[in-house]
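In: I would like to see how this sequence folds:
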Amino acid sequence: MAEVVIVGAGPTGATLALLLTRQGIPVTLIEAAKDFKRVFRGEGLMPSGLDALEQMDLSEVLNQIPTRPLTGWEFIIDQNQLFRVEEPMGADQPCTLVSQPPFLEALIAEAQRYTTFEFIQGIPVKDLRRRSPVEGEEIEHPQITGVTLADGREISAALVVGADGRNSIVRQRAGLQLVSQPNDINILWFKLPAHPRFIEDNVFCSILNAGSVFSIFHGAEAGKLHLAWVLSADDKIDRQNQDWAETFASLSPAWLATHFRGCANQVEPPIRLTVVVGRCPSWHQTGILLLGDAAHPMSPVRAQGINLALRDVIVAANYLVPQLKAEKSLDSVLPKIQAEREPEIIRAQHLQKQEARQGELLKSNGVLRSLLHQFAPLIRPAARYSWIKRQQQMRQGVTQVKLAI
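Out: Here you go, the predicted structure:
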């Protein structure tokens, strides 16, 4: 049976590898990193992502690793609550934070039970292999026939899947274009000890004050708060010498300010994340397919990346498995995968952009913040309703995605 090479063992690559392997399809999964302990990995599983894992029969995996559900979403402007919304907001399950390293390790361990699966870790892909044209043949994009690893090994494949993230080497080597949205999103990401209130009530709290905005919540890791500070283009911050605890405290309600000051020497140095958002006009060539952030890098707004990628995997498996089992050409189904997934990706990116614009407007407009502060009791019901309405599609998905294999 034709072999598939998947590049990138994040949630996209690992789940697709497992689905294909279960169907008896030979899979080689390649991961450049020596382990899964990256400084930053997205943790948020929305109801759509949890549903995708349930369809893949992987819900039990989540019961074996560190997870933490969110209890609600709270918005604080100028140290006063604007509104709060409780999870699960009409869904069957609340948004749940998952620790990716043990999650990925569990997926790989499950796949390794099958003899058709091979995992290569710590060796990056250097290039793609291509079919040599016969004499007189002119082909704009020669068929991809496999990959070449950094150690010189060559691996042949009927299909190479690029699941290697927003900086995809597969996408670059294939020459597939990424059309980026203007204005990259820059975030400083911190970890610090958890306040007991977040342990008991894990609210995702967004704080906006005096033109600064950050979000804070308890991650899947026990005892750790995560804090994301959104950088503006004109921010002049010395992130190494800034008194971050005092900066956060000055913008926060009294109870949280006290916590920041009390654990000032335990705030870990920030990691700067520059997030490119965009979409590839084409996710495929003959012999190659991009999925997840390799095809459509998402904004961090409302944790869409992992959830959309898991839904990509289901649709891809639905089309690929019958063709691979029958050893038929994949040329006809690769465009169908993109066509089925693209409407949801476009809509999700549009909704993320709307959400980001709301934040930028509040951040830059002191008069508007003052009015919200002054008339919060009157405005609260309408603001809460409007926010909930915008979240539904980002939480539940835009299109119906069902595993059919």
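
In: going forward, measure contacts and count neighbours with C-alpha atoms only.
Out: OK.

In: what's the spacing between the strand or helix carrying Ala257 and its chain's center?
Out: In this structure, Ala257 sits in helix 254-262 according to DSSP states H and E. Averaged C-alpha coordinates place helix 254-262 at 30 Å from its chain's average position (Cα atoms, centre = their mean, to the nearest Å).

In: likewise stretch 390-403?
Out: 15 Å.

In: again with stretch 290-310
Out: Mean-position distance between stretch 290-310 and its chain equals 5 Å (Cα atoms, centre = their mean).

In: if we can go back for a sec, buried stuff in the helix holding Ala257?
Out: By neighbour count with 16 or more other Cα atoms under 10 Å, helix 254-262 contains the buried residues 256-261.

In: Could you name the helices and strands sitting against that helix?
Out: Helix 254-262 sits against helix 244-251, with contacts defined as 3 or more Cα pairs under 8 Å, 6 or more residues apart in numbering; DSSP states H and E.

In: What sits closest to the residue minimising distance to the centre of the chain if chain neighbours are left out?
Out: What sits nearest the mean C-alpha location of the chain, by Cα atoms, centre = their mean, is Gly305, with 2.7 Å. Distance criterion Cα to Cα, 6 or more residues apart in numbering; nearest residue to Gly305, sequence neighbours excluded, is Met298 at 5.5 Å.

In: let's see this one next to it:
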Amino acid sequence: MSTLETDVCVIGAGPAGMLLSLLLLREGFRVVLVERSQNFEREFRGEFLQPGALQLLDKLGLLNAMQERGETIKDFCILEKGKLILKFSFEELPGKFRSGLNVSQAYALPLMLDECMKFEGFVLKKGFAPARILEHSGKVYGVSVESPEGKPLEIKSKLVVGADGRSSHMRKLAGFPTYKHPFQMDVLWTKFQRPKDWEEKIEIRIHEGGYLITMPIYPNQLQLGIDMPKGGLKTLREKGLNTLVQRLKNAIPEAKLELDQALNSWSDFQQLPVTGALATKWYKEGLVLIGDAAHTIGPIAGQGVTQALKDAIILCQMIKGHLHRDVVDSSVLHSFQQNRFQEVKSLYKLQSSQEKFLMATSFSGRLTRRTVYWMMMNTPLKKSLAIRMSMKDIETMMV
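Out: The predicted structure follows:
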């Protein structure tokens, strides 16, 4: 059996795994990055980067290239039947970075990979999938993976990092218990030509049939997410495509022509089940989970990709001194989970509340929604919102 030795083996080349690999390489460590997929075509996943993430990209020398194929986002708004009930402007933030950026993972991840490839200590195993954890006396010392042809490869490392997404195989192999968060919705995604003079903003529009999310994407398009109950696609199909398109035109009247031109069949849509999964344990000696593998968060305001990037940054900061000493003690990984767990857990509560507010249809529910959003924009709660929306605390991480 073939064998590789490295300092860190990262499973999964999404935002968390790719960023962690790059940060570790810049610290002088060897990294093997294992990715099951043969390409980076990841439609409708984690494309919004908050302002703090732009500072990170700038420090890594990637921001200019990202901006070439990204769309600037200046505002986050919620409208109810066409009336603005909440607005947060990133331009109100202090400092250099006062906007967000929508950039496709299919474009962003190869840019980061190109940076990784500049380091001699980097090895990419594309098309390989984890098969089993290598463990002795309770300590993980590597992982066995399989090539696209089914040939085994043992990768021995000081630390294995599972960053393989919401359906994490590493989480299952490690046997980590997981709390399933009961989101009530799924999202139906599509995209179409952006109407002329559309502003640089993400919008949530509450309307008679539910709510939807719009966000500008490159090149000159709008990405549209339509909420629906779990299993709701069957009901939408039964009512017919024309009924859905008319509902969308009523909610986005300024895009009637573009919607008519773009949406001609159900193949123009892609369903994304909204799942929430929080592993109650993220580590064992020699192995740790990050990103969606540890905590899958709903697709509102880029929180999933934001938390994944923060995981990578904080884990690198916490383990780099220990890697120099050839061992990452489980107490360090325990501290990492403690550092991140409460923030992530609080986001589940926030998103549950957000989902209830957005789905409320009764008079009392609508009144509560407007009251809460008014308070968020007109009391000290706005500062808390600004921190969550900006990822500003990344400034203290990248030292």
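
In: Given these two chains superposed, what TM-score do they reach?
Out: For this chain pair, the superposition-based TM-score is 0.86 by TM-score structural alignment, normalised by the length of structure 2; 386 aligned residues with a Cα RMSD of 3.0 Å.

In: Can you tell me which of the buried residues of helix 254-262 of structure 1 lies closest to His195 of structure 1?
Out: His259 (6.7 Å; Cα to Cα).

In: Could you check how far the closest one is from Arg197 of structure 1?
Out: 10 Å (Cα to Cα, to the nearest Å).

In: who's in contact with stretch 171-189 of structure 2?
Out: Here stretch 171-189 of structure 2 makes contact (Cα atoms under 8 Å, 6 or more residues apart in numbering) with 44, 132-133, 162, 223-233, 269-282, 289, 293-294, 348, 352, 355.

In: Mind giving me the ChimeraX command for buried ones among the residues you listed?
Out: A single ChimeraX command is used to select the members of the contacts of stretch 171-189 of structure 2 judged buried by 16+ other Cα under 10 Å:
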select :44,132,133,162,223,224,225,226,227,228,233,269,272,273,274,275,276,277,278,279,281,282,289,293,294,348,352,355
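
In: Now, the contacts of stretch 171-189 of structure 2 that are in helices?
Out: Taking DSSP state H, the ones among those that sit in helices are 233, 348, 352, 355.

In: wouldn't Pro299 of structure 2 be in contact with Val274 here?
Out: Yes - using Cα atoms under 8 Å as the test, Pro299 of structure 2 is close enough to Val274 to be in contact (7.5 Å).

In: What lies in contact with the helix holding Ala257 of structure 1?
Out: Helix 254-262 of structure 1 has contacts (Cα under 8 Å, 6+ apart) with 195, 245-246, 248-251.

In: Put together TSV for those residues, with neighbour count and distance to Ala317 of structure 1 on each row.
Out: Listed next are the contacts of helix 254-262 of structure 1 as TSV, based on neighbours: other Cα atoms under 10 Å; distance: Cα to Cα, whole Å:
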residue	neighbour count	distance to Ala317 of structure 1
His195	19	42
Ala245	20	47
Glu246	15	50
Phe248	21	45
Ala249	18	48
Ser250	18	50
Leu251	22	47
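
In: Would you format those residues as TSV with distance to Gln396 of structure 1 included?
Out: As requested, the contacts of helix 254-262 of structure 1 are exported to TSV (distance: Cα to Cα, whole Å):
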residue	distance to Gln396 of structure 1
His195	30
Ala245	36
Glu246	38
Phe248	33
Ala249	35
Ser250	36
Leu251	33
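
In: out of those, who's nearest Glu110 of structure 1?
Out: Nearest member of the contacts of helix 254-262 of structure 1 to Glu110 of structure 1, counting by Cα to Cα, is His195, at 35.8 Å.

In: Skip the chain neighbours and tell me the closest residue to that closest one.
Out: Closest to His195 of structure 1 by Cα to Cα, 6+ apart is His259, at 6.7 Å.

In: Gln393 of structure 1 now?
Out: Nearest to Gln393 of structure 1 is Ala348, by Cα to Cα, 6+ apart, at 7.6 Å.

In: cool, Arg239 of structure 1 as well?
Out: Nearest non-adjacent residue to Arg239 of structure 1 (Cα to Cα, 6+ apart): Pro270, at 7.1 Å.

In: okay, stretch 108-125 of structure 1 sits on what stretch of structure 2?
Out: Alignment of stretch 108-125 of structure 1 against structure 2: residues 113-130, by TM-score structural alignment.

In: Between the two ends of the matching stretch, how far is it?
Out: Distance across stretch 113-130 of structure 2, first residue to last, is 20 Å (Cα to Cα).

In: ditto for stretch 78-98 of structure 1
Out: End residues of stretch 78-98 of structure 1 are separated by 31 Å (Cα to Cα).

In: Show me which residues of it are buried.
Out: 78-85, 87-89, 93-98.

In: any idea where the helices of structure 2 begin and end?
Out: Under DSSP H, structure 2 gives helices at 15-26, 51-59, 63-68, 105-116, 169-174, 233-239, 241-251, 256-262, 303-324, 330-359, 363-378, 381-390.

In: ranking the ones you listed by burial, who's on top?
Out: helix 15-26 (a mean of 24; mean count of other Cα atoms under 10 Å).

In: give me the stretch of structure 1 that that one matches.
Out: Helix 15-26 of structure 2 maps onto residues 11-22 of structure 1, going by TM-score structural alignment.

In: so how far is the matching stretch off the chain centroid?
Out: Using Cα atoms, centre = their mean, the offset of stretch 11-22 of structure 1 from its chain centre is 17 Å.

In: distance from that stretch to structure 2 after superposition?
Out: For stretch 11-22 of structure 1, the mean deviation from structure 2 after alignment is 1.0 Å (mean Cα distance after the TM-score superposition for structure 1).

In: ok, and what's touching that stretch?
Out: Taking Cα under 8 Å, 6+ apart as the rule, stretch 11-22 of structure 1 contacts 6-8, 26-29, 56, 104, 107-108, 110-111, 114, 116-117, 163-164, 291-292, 306, 309-310, 312-314, 317, 321.

In: No further questions, thank you.
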